[in-house]
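In: make a model of this:
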Amino acid sequence: MLRVEMLGGFQVAGVGGSFSRFRTRQTASLFAYLVFHRGKRLSREVLAEMFWHDAPHPDKARASLSVAVSSLRSQLETELVGQVLLVDPRTLGVRAEAVSSDVLEFEQALDGVSSDNTPEAINTLRQTLALFRGTFLPGFYDDWVLSEQARLRDRFTAAVRRLGSFSEEEGDIDEAIYWRRQELLYFPEDTGALEHLIQLLTEEKRMEEAAQAYHDAVRRWKDDGLGSLPASVERRAQAALALYPTASTRKKPRPAAAPVVFAAPAPSPLRETPPLSRVSALPLDITHFVGRQEELAQLKGLLEREEVRLLTLIGPGGIGKTRLALELARQVQQEGGSAYFVSLQEARHGQGFLQAIASSLQVRLPSGQGGELLELVSSLLSQSGRVLLVLDNMEQLLESDALECLRALLQRAPSLQCLATSQNRLSIPGERLFPLAPLPTPPVESLALEEEDPAQFEARWPSVALFVDRARESVPDFHLHARNLAIVARIVHVLEGIPLALLLAAARVQVMSPLQILEGVEARFQLLATTRKGGPERHRSLYASISWSFDLLRPELKVFLARLTVFRGSFGHLDVEQVLGIPLALDYLAELCDCSFLTTELSEHRVCFVMLESLRLFADQQWGPQEREEGRRRHAEYFAGLAEQARGHWRTDQESLWMERLESVLPNLRAAMGWSLEGEEPERLEVAYRLGSSLGRFWWINVYHKEGQRYLVELLQKESLHQVVTVEQVVRLKISLMTQLLTGGEYEQVCLWGKKALSLMSERGDEILEAIIYANMSAAEVSTYGVDNFITYSNRSFYLLRKNSDYERLITGYYNAAMGYIRIDNIEQSIKFTCKHYLLARRIRNGAYVNGSIIALAGCLMTYGDERHALILYKNVIKNCLHSKNFFEMLGALICYCLILYRANPTPELRDILESIYGMRQVLGFEFGIVSSRFIAQHELQITPKKVTSLEETKKTILAWAEELTQGQPDLTDEQLRKIVREFVRSL
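Out: Reported below is the predicted structural model:
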């Protein structure tokens, strides 16, 4: 059992020792909340909103909760402790038998004390109060914590006063004084307890102790940021002490008749200064403010809310935080508000922080200690109404006392608002984060940029607009036109929309053409630098900006970040733990997120981490070649293993989940593929074989066949491959290559590689592999109208598969035969093999194959005129493919469905969908197949492929249309399918 102590501090003790540090403050508060409600299951939605209410989107809050839960499970659930958390998709809780808590023990003991003032009850109460060791969760400022602090304080105070009153009634004044001191020890702000204590001491003529109690209270109020004691308390204390002669608390006694005097602090000199000018001199920026209009509006909306006192713009160096904050301050001024820009570039501690604020306020502070300066600045700000301070570059003050100064300013000046720019969260109570992302960049893969209007293109993409605007500073007549538009789009895409990188690249147009700049951005740290003066040194090059941020990291985090560069795109914390061999990598990842070196993305099933390529390139330079090579090897082996895991789930009900998993780590798979082909060492080729033999179906279903084809061809050309893998394994690679070639319509190449594979098969008579080769060759032959070879190859394949009882591959052969006979207008045979396919699919109870049967039958119906039933079948196919994430088959069914509808009613919407799909086909280089091509030719339909401006956006549009089409579509029953077949056969 874990013991959780929350009174006077926060600590968890278990079999292996104790700890008090959690991944984040929210994670700690979440665990405390769950312990406080142990045994109960609490809504995850409520918890996400409760602890991450400042997240920019509910998905981000849910993602943060998932990360926190993973961190808690890694930290708490050991072999000795066992399960601690109760976790399911909707709720979260803590097992009551797994934890104990000092708060629960204290409250249970207090509930058990009798209300009668019997000696037994009073003695029990004394023992119970010994369990109270301080404020509940000190240093935590969540709403639920503050509420519980007040409730527990009231319970403790009531019990203490009961003991104090009992002691006074019994005449035991020493014990009564003791309990008042205990109350003040834990709650120094309780002025009632202070007054009562001074009264008891003065009545007992213990004037030295009374004066000392007063001075202790004054000191604690000041140290805790509570200010001065209320004047009413001072007056009552003065009056009480004046009734009795006293001695001073100093070593030298005063005259006996002189009363103790409690002097009020002298008024601050700033109390008599005129209020601040509402018009401050903001730094002059002569450049245009480009983009970020949406972010600017969001920030203004947040600052209009009174509860938002501290808003932190967080993001990596060079992302444009300072420029955005400055523009916001300027607009606040223009609208009649009071805004001041505070540059903290030279500040290193709290005193420098306060001096920088005073300088911005145009006030000269007297020399003095930090406490005096804090008093002066807070006094000035508290008199000045609503003020916005823009605190620029707070990240360099995170390890100093400046954060305490900022917290005190916010407490003492109720109308003060602060907008901080930082690469790290400040972790001050009430802080609201506003993550700043790079400027949006145009997708450059498969773009029809030659048709773009330059002016509209510049207006649509802020990153392009920023580059062009800054380029005009060096070359006034620089503008976008048809010849440079695609090049500029590529430049901003490669630079990831990072404003600093765009500014530095744009400055080069004076001496370099856009094409030369594009060629140089791959070596971006050398190109993106300037010797011009002005601005911070770190903003004179992208390298310097990232280096400055990197230097702020602690040493072990620097090492971890360098090792993390083996990953590409997005990755999960379990991936990192396996590749890097770090059990609690989540803590490091979370810290790098707080430092803006990583961002998070929420997928349907997990939280992923992403690093900007510029940051990755810099961090990659921070470790040696041997370490880097070892890291890349481990990375490649891990993702090869992941691909093999996925292969084991093809054509099962888990296939869609694994397709989505591989899609989410596709950049990492590509990095592993790249490493595996860099040489001919056995360990590389072994990884290459594992990837090539596992990813075939993934490439096919997701239309990455061109990529798979290139990879397999290069692998099969490796001279050392035969020394690493067997003949059978080489044949399997060639079969996978044939599948990718078939998808792309390269039928001659299919037969060429098939004959190469068959020549190898003469050395090893594996009839199953031989059958697969003949099946692929038959599909290629029928597409080129090689009818005789099609029938010969098909029959040979069927014979070998039946002989070896390989029914799953026989199903695929039946499908190819059904499509082939449609091609050569043999309706009887196409129906025959369609029925064979369906019956065998039902026999082995595989939904993926049943869907193939429906596709084949729908093709027959469409080709031979039963379009009504074909529409019903295709609609079910589309629905099934959406569920199984089979994008390739979905596209084939969708185009056939649209073609039938379009022939009957050629609406603009249908034409747009058809042209978009055909545009994708041109870009991706895949063939839709026999049925749609035959239907178009048969009905003389004119479909012009649309220029796809963004492949990703087009894919999203088509998926959204398919989901809308199949909304509420019932599943096709066996009886309905049999009825359709019977009607069709009768019609023939």
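In: every contact and neighbour count from this point should use C-alpha atoms.
Out: Will do.
In: quick check: nearest residue in space to Leu528, chain neighbours excluded?
Out: Spatial nearest neighbour of Leu528, excluding adjacent residues (C-alpha to C-alpha, 6 or more residues apart in numbering): Leu504 at 5.2 Å.
In: and Ile735, by the same measure?
Out: Ile773 (6.4 Å).
In: which residues does that neighbour contact?
Out: Going by C-alpha atoms under 8 Å, 6 or more residues apart in numbering, Ile773 touches Ile735, Gly754, Ala757, Leu758.
In: from Ser74, how far out is the second one?
Out: Going back to what we said before, that points to Gly754. From Gly754 across to Ser74, the span is 51 Å (C-alpha to C-alpha, to the nearest Å).
In: one more, for comparison:
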Amino acid sequence: MLLVMLGPFRVHDDGGEPVELGGNRVRTLLARLALDLNHSVPVRTLIDDLWTDALPGDATNALHTLVARTRRALRATTGLRLSSEGVGYALRADPDQVDLHRFERLVASGRGALRRNLPAEAVEDLRTALELWRGDPLIDFRDLPFAEATVPRLERLGRAALTERIEAELRLGDHAGLIEELALLTARYPLDESLAELRFRALRAAGRRAEAASAYEQLRDRLVEHLGTEPGDRLREMRLALLREGSDDAAPTSGTAPSPSGTVDATEREPPDDDPGTGGGTAPNGAALPRRLSGFVGREPELERLDHALRDARLVTLFGPGGSGKTRLSIESASRITALRVLFVELAPVRDDQELAAAVLTSLGVREAPRLNHGPPGDPLSGLVETLGSEPTLLILDNCEHLVTKAAELTERLLTLAAELRILATSREPLALPGEKLLPVGPLEVPDNVEAAAAGPAVRLFVQRAAAARHDFELTAANAADVMEICRELDGMPLAIELAAARVRSMSPRMLAERLDDRFRLLTRGNRAAMSRHSTLRAVVEWSWELLTEPERTLARRMSVFAGSARAESVAEVCSGAGPVAADVDELLADLVDKSLVEAVDQGTVMRYRMLETVRAFCSEQLAAADEVEALGRRHAEHFLAFAETAAPRIHSREQLTWLARLDVEHDNTMRASHWALENSDADIGIRLAAALNWYWSMTMRHTELAGRMRDMAALSGQAPAESRAVVELVSRLYEDSYGWSERLGAAVEKLRDTGAMSRYVYLGLLEPMVWSLTERLDEMADSLRRAAEHPDPWPRAAAHYGWAILAERRGETGEGEEHAERAVAAFEAIGDRWGKAQAIGSTADFHSLRGDHESAVERLTESVRLLRELRSTTELVPQLARIGMHRVRMGDLSGARSELDEASRLAGTTPSSHRVVVTYGWMELTRAEGDTESAHRLVRDAEADLVELGSPPHPMMRDLLLSFRIRLSLDEDDPAGARELFGKALDSENPVADRPVSAVLCEQLARLVLAEGAPREAARLLGVAAALQGVLDRGDPDVREMCARLRSELGTEEFDELYSSRFDSSGAAARAELRRVLGR
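Out: As a prediction, this is how the structure comes out:
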């Protein structure tokens, strides 16, 4: 163990010898980083946690020094590495070499084994975990804030590990061996009911019932005296069960069956003495619960709900699709019941609904119905009532769906005639009786990320069954993603997962995942002991299919054309005709929902309907068999083309949120329609659909999807509206990454202009001018903006103001630009377009920042962020949050900047993108302001690498900004030679945009350089050039403010103003020429 935290803190070298760390602060830093092992901890957090009394004068530098000392101390321990990561530090190590993390892993593993009813494995893991404790956790750091929250959690986890280890040993039958230990523990923790319960169970199971009763009374007295309360329901029911057995120390009961949480409900959860796999009481021959041949996985919430339902209702129905685990859930729940006699009847083999009662009677082991007063001699119903008797009984009727009407009639009669009877039914559709408590049984949960894979019920089931099929199978980092994909593709359905897991004998998880497109052929080798309807995946679905009427089958197979879910009106329009008529669809949908072939998803104001993927695959086969694939595919594509063209203008209006939400929900269906158009070479549908969805795809930052889809559609030959095709071709050019990009893009936008496409697609009021800007054809951009300003629709007119603001900024016309930006805000507000308003507000913030009014800039960007949050536009939030962070840096609020950039980083993720480059630029500004030039240099390299990986579209302005930032760092480090070399690179770069604000930044940095070299007059003149380029000097930049103050002091105000105000040709080309002159190039 390299690092010990569960007791006195120690670090060992590779040979196991203690390492001399040389000071408490080093120990504290290691302990703090070890709590977040293998994760970066921000510098600010470390400073706050390490210096709790008084901060050193330069806290950041003090931390860097401490890190260096710690690295030196760890030289002899190659398994521990302290690394700089992001804007923080991380301790890197194998978690099993840190006792705290090894302890947590073992406890989680032991608990998992206990949940899977593998007590021997649980005992081994939990014992090993508890042996790691060598004293109080983090004892050397108890007074520090970072330990205050961690220590109580660890102590609770330690107590839980101890309790669950004892639970596991009880399940193994070591009752007598635990009694002494439990006596000591209950003395140490006299008010702990869980420990008291374990002691009670151990005493009772060991046959020492009198002592168990005495232990209960002692606990009761303590609880009443100290807490004024009685023992909980579970302990009270255990005591009652003990009293029913008699007060003498008779033979011990056999072990107890575990509940999902690792505890036992004594009233309804302890198996009977005679058979741990059956219910209690004396059941007729043949009524015993089926024995469980494998462990039960997941379903803890469902078990708990079922417990409550069986207490509250006399009729409970577990309903859900085939293979969802209804039977197994009913058996698992019933196997733990003692308060009721449990009888189990399997109805699947029963085919004659007229003889249902007799068949049930026979399955209970009664050959002939007795002669009773409830009916005529030999009446099966009378025989059933007599067999059930007056004893409290739970009757399980398994698989009622194929006899649902008769099963409902029998259930109603039995509940009426047998007052002490409760019935638990399993079915693929409800019995629809008064008082019926319905509990849906759906898929097992599949985790969203690989890190949580091992905890997901669906993955746990796969791993357990796969390990049974192949003894060396285990979940690993290498196969976790594939196992998750298998479980997700199989809808989390237990039977399908079990069938797939059995194939690991001959296939890897990757091979399985790749073959699931042909799931019915793949999953054909099931449990030989299973009933035929559960022997293959196809048999599961066919059983349900055979129970449908012909209209239900027609609708079900046609619904397979939808991707994901659909509204009822969409189902009616696409699926009706030559079979169901639209008016019948609502009723047929309700039938399919009742029969668990279709799932109804409540989305507040509207219901949507979806099929599980396995059901959809089966119904797709039926659609092909009926020769309806082509017709239904076209209907579906035409329907969602109409939907997209209806939605397109509405996402620019006050209905924006509503229609964006609808487009989000229908995304899978619009993509399915798009795929159909490509596969069938239907240019009209495909190109119109892509053009209609273009702005939605762009707003929601689906750029990868957008680029690929537009390229594919542009390649479609065939008849399509000219303006739609022009849009698709233009956008496909935007995402090219090859020589001649600008020329081809220019040709595409010329074609777009000539078709008059802006009249059909209002978003072109912004997109077309922005493309002209990208190609550096600013006169055409202005012409495009004038056409947008004259558009009959208000959205292009609002967009024109926003475009004019951008163009004016590029031309250095700051005053005009700010005026247009404010008009754009008002225009988008009047329309109700949050997205447009958010962008325009962001533009006004930049103008405020140039004047040094950072508070106003932050206030406006905060409003922009609020609007984008309403749109749930996560990716659009990223640059705005980063910009707020940069403005806070400029105003000196470094902690506020860090908070904004932290959120921006979290939302940006780790995938290279133009937004992530903006966030990295924000961190560059912050680390420079903090004096951490090492981190700033590293962040510049990260941003440059991301730009290279992005490739397309080109980012020349960002490349020049990064070069400018490198120049700033060189000047900060008193390296004028390095700065001059970087200026040369900036001037030699191929920048087709030659953006004035970027050139202005380069002029400001060159002013810093020549001022440092002793040329204040040249510096003053260069600041004037920068002001001419962007219309105003950037007085919000701390470097510029400092230069101005210094130059006024050195030159005098009059001479500075004269040099600063020198006339200058403010074109981009002239600016570059001036830079070359000053640099002597």
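In: A strand includes the residue nearest to Ile735 of the first structure, no?
Out: No. Using DSSP: H, G, I helix; E, B strand; the rest coil, the assignment for Ile773 of the first structure is helix, not a strand.
In: could you look up the SS state of Gly336 of the first structure?
Out: Going by three-state DSSP, the state assigned to Gly336 of the first structure is coil.
In: burial measure for it, as a count.
Out: 10 (other C-alpha atoms under 10 Å).
In: gap between it and Ile286 of the first structure?
Out: Here the criterion is C-alpha to C-alpha. By it, Gly336 of the first structure lies 22 Å from Ile286 of the first structure.
In: I'd guess Leu433 of the first structure is in a strand, am I close?
Out: Yes. Judged by three-state DSSP, Leu433 of the first structure forms part of a strand.
In: how many residues are close by the closest residue in space to it that isn't next to it in sequence?
Out: Sequence neighbours aside, Thr312 is the residue nearest to Leu433 of the first structure in space, at 5.0 Å (criterion: C-alpha to C-alpha, 6+ apart). By other C-alpha under 10 Å, 26 other residues sit near Thr312 of the first structure.
In: Thr312 of the first structure: what's it in contact with?
Out: Leu419, Ala420, Thr421, Ser422, Arg425, Leu426, Glu431, Arg432, Leu433, Phe434.
In: if I read this right, the fourth one contacts Ile314, doesn't it?
Out: Yes. Here Ser422 of the first structure lies in contact with Ile314, judged by C-alpha atoms under 8 Å, at a distance of 5.1 Å.
In: shared neighbours, the two?
Out: Taking C-alpha under 8 Å, 6+ apart as the contact rule, Ser422 of the first structure and Ile314 both touch Lys321.
In: the more surrounded of these two?
Out: Ranked by neighbour count (other C-alpha under 10 Å), Ser422 of the first structure and Ile314 place Ser422 first, with 27 against 24.
In: the helix or strand harbouring Gln355 of the first structure against the second structure, how far on average?
Out: Per DSSP states H and E, Gln355 of the first structure falls inside helix 350-360. With the two structures superposed, helix 350-360 of the first structure lies on average 4.8 Å from its match in the second structure, counting by mean C-alpha distance after the TM-score superposition for the first structure.
In: what helices or strands is the next helix or strand after that helix leaning on?
Out: Following helix 350-360 of the first structure in sequence order, the next helix or strand is helix 370-382 (DSSP H and E). Applying 3 or more C-alpha pairs under 8 Å, 6 or more residues apart in numbering; DSSP states H and E, one finds that helix 370-382 of the first structure contacts helix 350-360, helix 402-412.
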